[in-house]
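> Generate coordinates for the sequence data below:
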Amino acid sequence: MKKLSISLLTLMMLFASCNNDENSNNEEPEVVVNENPATFKEIGSITIGGEAAAEITAYDEKTKKLFTVNNSGTNQIDVIDLTDPTKPTKIGKIDLTPYEGASNSVSIFDGKLAVALESTVNKQANGKVVVFNTTDYSLIKQITVGALPDMVTFSPDGKYIMTANEGEPNTDYSQDPNGTISIIEVANNYAVTTLDFASFSGQAATLKKDGFRISSFAKSFAQDVEPEYVTISDDSKTAWVTLQENNGVAKVDLVTKKITEIFPLGFKDFNTAENGIDVSDKDDKVAFTPWKVKGMFMPDAISQFSSNSTAYFVTANEGDAREYDAYTDIERMKDYTLDATVFPDAATLKLETNLGRLNLVADMGDKDGDGDLDEMVSFGARSFTIWNGTTGKIVYDSKNDLDKKSQDFGTYDDKRSDDKGAEPEAVVVAKMGNQNILFVGLERTDAFMTYDVTNPASPQYLQTVKTGDAPEGLLFIPASKSPTKRSLIVVSSEGDGVIKIYQPDLK
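Presented below is the predicted three-dimensional model:
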């Protein structure tokens, strides 16, 4: 009888526990998984098309679906069942042609899919954010934003949708819309506030002195600024936006809906051993050598995290040129006249096996205005960088680690040496246990790398992982939201239209 009583009591306790779970707003218990972030391995893959088929992907935990931008001869969002990540299956699509826009980016919160659409009628006209239901793909709302929304994201609390509206000119520069940022209030019937950078024009000289770039062809400060990518703080009060072609980052107060600061990112000195770069695609070798060259950081993707109550943002320093019929700002080093005092070995430097092939920023470097180059400025920093989120000052730069580790991994593309090297494209910082883990996507070496950035001043390299061709989007799915209850990384590669899913081992 004693044993029976204990069994009944145990059953009653279990029954009560189940009832309590059912009455707890259907919230899932916190998933604590002891994973090793240095052991991500591919567990699943799906091809959804050819080039440009898999650019950016978002995940809906309610339906266990992926939603992926597909611009490979189509204009749609592909829907993929991720219930079993080892066997991802395409199960549907959302046709975007009725909305007169082509998708650039997607984001999801609480069963709502936000899609950023640039106008297919006139690329320089205002774009849209279109919001769909992730269950039945029905339209919820269309919102007008600025020209060419290149990236869209929900705030962590779901109250806001933000877009970075790049506002690129047309090919003859007869139309050059302002670059803008749009802030959409979800609960206020998707009311939108679109901000431009005209109020900062009076700071142009100071910003330029500190490394912010305004094109010599620019008609105005506001038109020249080109927002690229957005990240939002965990408390949903602050955003940081990369201004890629301008070599800067804007800080935005979401509560007041104002751009509060522009951080000019300055220059990286490649003339040190730890920053040495491979600069020629014609020398039949890979050698990371110091050169008397500077790099503009010009970041693409950005991600934020905090450590010891300090905010940080991390950038993928890809670099980007402006190439239009009316104006281009990229030119080979060999086509310049170099200042003889600064570069007494100019003839040697101009050899294609040395610096001759390196792409430089065309309208920079003539510091005294006498028609020759006093310094050489190139595109990108070939690195990731961690910056203080409050001051915009550098905390850590990865130097030439991405290129060197790509070479060690066997995927460094020497044919990109004259351009931007491994070309860091994407960055995502995620919490795994008590560690902050950084994932860096490398477009030209078809890989991502992981670093432990728990100490932002001293990141620790963990792993390099092979991806599809030209990884564009990195998506981290935490264990608490994952269909496997294990952390997942989803990599979308626009070169071959492949989506790959990776999972780490347990410790």
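> CA atoms for contacts and neighbours, from now on please.
Fine.
> Can you tell me the element residue 262 falls in?
strand 258-264 (DSSP states H and E).
> chain center to that strand: distance?
Strand 258-264 has its C-alpha centroid displaced from the chain centroid by 19 Å (Cα atoms, centre = their mean, to the nearest Å).
> Mind giving me the packing neighbours of that strand?
In terms of contacts (3 or more Cα pairs under 8 Å, 6 or more residues apart in numbering; DSSP states H and E), strand 258-264 is packed against strand 248-253.
> Check which element follows the strand holding residue 262 along the chain.
That would be, after strand 258-264 and using DSSP H and E, strand 267-269.
> For that following strand, buried residues please.
Residues 267-269 are the ones in strand 267-269 that count as buried (16 or more other Cα atoms under 10 Å).
> so how far is the helix or strand that that strand is followed by from its chain's centroid?
Using DSSP H and E, the next helix or strand after strand 267-269 towards the C-terminus is strand 294-296. Computed by Cα atoms, centre = their mean, the chain-centroid distance of strand 294-296 equals 19 Å.
> do stretch 97-113 as well
Relative to its parent chain, stretch 97-113 has a centroid offset of 17 Å by Cα atoms, centre = their mean.
> Same question for stretch 278-298.
Worked out by Cα atoms, centre = their mean, stretch 278-298 lies 24 Å from the chain centre.
> Quick one: end-to-end distance for it.
Stretch 278-298 has an end-to-end distance of 19 Å (criterion: Cα to Cα, to the nearest Å).
> Check stretch 89-104 too.
22 Å.
> thinking again about what came up before, dump the buried residues of strand 267-269 to a markdown table, plus distance to residue 238.
A markdown table is the format used below for the buried residues of strand 267-269 (distance: Cα to Cα, whole Å):
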| residue | distance to residue 238 |
| --- | --- |
| 267 | 25 |
| 268 | 27 |
| 269 | 30 |
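> Could you pull out the buried residues of the strand holding residue 262?
For strand 258-264, by 16+ other Cα under 10 Å, it's 258-259, 261-264.
> please give me the structure for this one as well, since I'd like to look at both together:
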Amino acid sequence: MTKPLLLTSTLLAGVAMTPVHAEMNFNRIASFPVTANFDGAAPDETSAEIIDVTEDGMTLVYTDSPAGVIGVVDITNPAAPAPRGTLAVEGEPTAVSIIGNTAFVGVNTSESYTAPSGFVKAVDLADMSITATCDLGGQPDSTARAKDGSFIAIAIENERDEDLGDGRVPQIPAGDLVMIDVADGTLDCDSLRRASLIGLAEVAGEDPEPEFVDINGLGEVVVTLQENNHIAVVSKDGRILSHFSAGAVDLEGIDTKDDRAALTFDQSQPGRLREPDGVQWIDDSYFAIANEGDMDGGSRGMTVFHKDGTLVWESGVTLEHAIVQIGHYPDKRSDSKGVEPEGMEFGTFDGTPHIFVMAERASVVAVYDVTDPTAPVFKQLLPSGISPEGAVAIPERGLLATANEFDGFEDGAARAHVMLYQYADGPASYPHLTSEGMDKLTGWGALSGMVADADGMIYAVSDSFYGYQPRIFKIDPSRHPARIIEAIDVTRNGTPAQKIDMEGIALDGEGGFWIASEGRTDRVIPHALYHLGPDGQIKDEIGLPPELLSVETRFGFEGITKVGDTLWMPVQREWKDDPKDHVKLVAYNLETEEWSAVLYPKAAPEKGWVGLSDMTAYGGHVYIVERDNQHGPEAVTKRMYSVPLSQMTPAPLGSELPVVTKTLVRDLIPDLTSTGGYVLDKVEGLAIMADGTAWVSTDNDGVDDHSGETMFFSIGPIGK
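As a prediction, this is how the structure comes out:
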């Protein structure tokens, strides 16, 4: 038995993560909400976990574990996927593989961890009938189909109880590997054969817990044993051909602190076990694994092995670092497994073999060119729905589809989606914004208010999600993607400023900034204005007057702009004294130190609420972002309005406030769907350049119950 393999990530200087600028790229073209398959009667929780495609490439089938169904999607027109409904499978569907027009579905029916059970069902997709059911004698976790369609392989995990004995293995019964022949388009249950995996691993060898399987052109099955940190290659008749430890990696330059308040990549994890999840053959000799981790490990990257156990390539921290740069790093998972590479897929597009790695917690798909399996080349990061789990390549149509399992019904987040990508000639449309090229690895996220300067730079603030690391990001929008070129720490007396929630930024005309902070009494964050020097040091703090504090709520200032000697701040939602569907635009005169306001008529919500997000002055108007808090097809109000400065004549607080007139400038929903994604809820940033070009950004909530996607785009010039 080989000892765990150690590979220090800092020695991987030759593994470049800078995207290769090729003519061909994958770009997302459509998003399909899983709820669409339920004819308007979707359950409270749905999912899209594992996905496959029919032989003709026209129909997707995905597993929906919470709903106990498989879902079917017509992708005859991949840019407009259409629902084909669902089929109940009398249990929890865990995996699906398709041969021809028959779906083979693994179904978990376990009563308990100690009494696992399950079936595999053959479903004729022509009429959605179940043509065969084979008892597996355990809990199926994943399936794979032979390339010639002659058999399927099923990993029987018999998973551990994470609440029992500190969640450690061994926990009997052990798992194993099952193979079943396919004949005449259905299952031959009499051909079921088992391959025992007991006694192979150094970690709890008596309790193998198989996770993912894949089959190469020779009919050889590779299976990952995640908690056992082991890999086995098995012949189609059940013989163990080779087996070996997945090894370990020394990780340097990562964030290991779950403080959810700062992005600091200066920690390490020596000897981190890989504990692989997803696995895919690249050819008949080499395969790649995704090192998610589960019990003790998770090395945050991808590894390539020869089937004899020789390690040939390791990504180390480079994949996670690339994800950090595009704002998708999930800081809340820092003390666990970081971005958690989990699912994988392989496909050859226009003669180039690709491996796709799904980072579950970062909600991105990493694309690698594996023309040389011993030296994969990073190509792209694709935006996904929340928690991509499964993917299927459809090279003959130039398509990739992903299944995204997280459903945000209870949390007010986006619902589960299937997403489609097209491989075609042209530039990559994502990311919109990156910190690549900075001298120091710089993470970012939760962008809120923005402002532009006379030199064509944009400054954006991050909100209170990063409470111990408040920052202003200087952005060069002239490049594609736009580049963060400086991160300015906001400090008080030389240390990171605490108890602020930056939601708006304006230039003070002297090289410094004005910041609007949205207060929250439950977090002891005051509603306030802050004057900062060019270095981010707080010079002055201005609290709200009693007339405002007596009527405030937690939904405070969501932007700031400077007009002459006056600062203007839009209040996000109604305060206690506001008429329904009206909010204050609050004015503070820097010379007289007087407070006043006007009223702004916002849209009545069709669902949830509607509020203001940012405001900036340009020419003879102020421009205001108005949005609801809805995602996807539920979203209605994502708009920009203008108000003439001639109407911005405020009245004293406590008096009758004048109501301004707004004019629609742009409906932003077409912009928010222009890259094939669902409508993101938080349109929070607006900056207008000296020539009138307007830029808009979205807040990704620090990648917490969010896909992490940040849209940063120009809507062109606006009128003065």
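> Give me the TM-score for this pair.
TM-score of the superposed chains, computed with TM-score structural alignment, normalised by the length of structure 1, equals 0.71; 380 aligned residues with a Cα RMSD of 2.3 Å.
> Closest one of the buried residues of strand 267-269 of structure 1 to residue 229 of structure 1?
Residue 229 of structure 1 lies nearest to residue 267 out of these, by Cα to Cα, at 20.2 Å.
> Please identify the nearest residue in space to the closest one, excluding sequence neighbours.
Residue nearest to residue 267 of structure 1 in three dimensions, not counting chain neighbours: residue 296, with 5.0 Å by Cα to Cα, 6 or more residues apart in numbering.
> which residues touch the one you found?
Residue 296 of structure 1 is in contact with 211, 247, 265-268, 319, 377-381, counting by Cα atoms under 8 Å, 6 or more residues apart in numbering.
> Now compare those residues with structure 2 and keep only the conserved ones.
For those, the aligned pairs still in contact in structure 2 (both residues aligned by TM-score structural alignment, their matches' Cα atoms under 8 Å) are 247, 265-268, 319, 379-381.
> Reformat those into JSON lines and put distance to residue 62 of structure 1 next to each item.
Shown next, in JSON lines, are those (distance: Cα to Cα, whole Å):
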{"residue": "247", "distance to residue 62 of structure 1": "38"}
{"residue": "265", "distance to residue 62 of structure 1": "39"}
{"residue": "266", "distance to residue 62 of structure 1": "43"}
{"residue": "267", "distance to residue 62 of structure 1": "44"}
{"residue": "268", "distance to residue 62 of structure 1": "44"}
{"residue": "319", "distance to residue 62 of structure 1": "37"}
{"residue": "379", "distance to residue 62 of structure 1": "41"}
{"residue": "380", "distance to residue 62 of structure 1": "39"}
{"residue": "381", "distance to residue 62 of structure 1": "39"}
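> Could you say which of those residues is surrounded by the most neighbours?
residue 381 (31 neighbours; other Cα atoms under 10 Å).
> Identify the residues contacting the aligned partner of it in structure 2.
For residue 381 of structure 1, the aligned position in structure 2 is residue 299, judged by TM-score structural alignment. Residues near residue 299 of structure 2 by Cα under 8 Å, 6+ apart: 248-249, 251, 272-275, 291-293, 316, 337.
> nearest to residue 89 of structure 1, of the buried residues of strand 267-269 of structure 1?
Among the buried residues of strand 267-269 of structure 1, and counting by Cα to Cα, the member closest to residue 89 of structure 1 is residue 268, at 44.0 Å.
> From residue 330 of structure 1, how far off is that closest one?
18 Å.
> remind me, longest helix of structure 1?
helix 2-22 (DSSP state H).
> now it, how far from the chain's geometric center?
50 Å.
> Could you give the residue range in structure 2 aligned to the helix or strand following it?
For helix 2-22 of structure 1, the following helix or strand on the C-terminal side (DSSP H and E) is strand 41-47. Using TM-score structural alignment, strand 41-47 of structure 1 lines up with residues 27-33 of structure 2.
> what sits against the nearest residue to the match of residue 381 of structure 1 once chain neighbours are set aside?
Leaving aside its sequence neighbours, residue 299 of structure 2 sits nearest to residue 274 (Cα to Cα, 6+ apart; 4.9 Å). Listed by Cα under 8 Å, 6+ apart, the contact set of residue 274 of structure 2 reads 229, 246-249, 291-293, 297-300.
> Same list (those residues) but as a markdown table, adding distance to residue 383 of structure 2.
Below are the contacts of residue 274 of structure 2 laid out as a markdown table (distance: Cα to Cα, whole Å):
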| residue | distance to residue 383 of structure 2 |
| --- | --- |
| 229 | 29 |
| 246 | 29 |
| 247 | 30 |
| 248 | 29 |
| 249 | 27 |
| 291 | 20 |
| 292 | 19 |
| 293 | 22 |
| 297 | 26 |
| 298 | 22 |
| 299 | 22 |
| 300 | 18 |
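> for the match of strand 41-47 of structure 1, the distance to its chain's centre please.
Distance, centroid of stretch 27-33 of structure 2 to centroid of chain: 14 Å (Cα atoms, centre = their mean).
> what's the spacing between the residue nearest the centre of structure 1 and residue 384 of structure 1?
Residue closest to the average C-alpha location in structure 1 (Cα atoms, centre = their mean): residue 301, at 2.1 Å. Going from residue 301 of structure 1 to residue 384 of structure 1 by Cα to Cα gives 10 Å.
> joint contacts of those two?
315-316.
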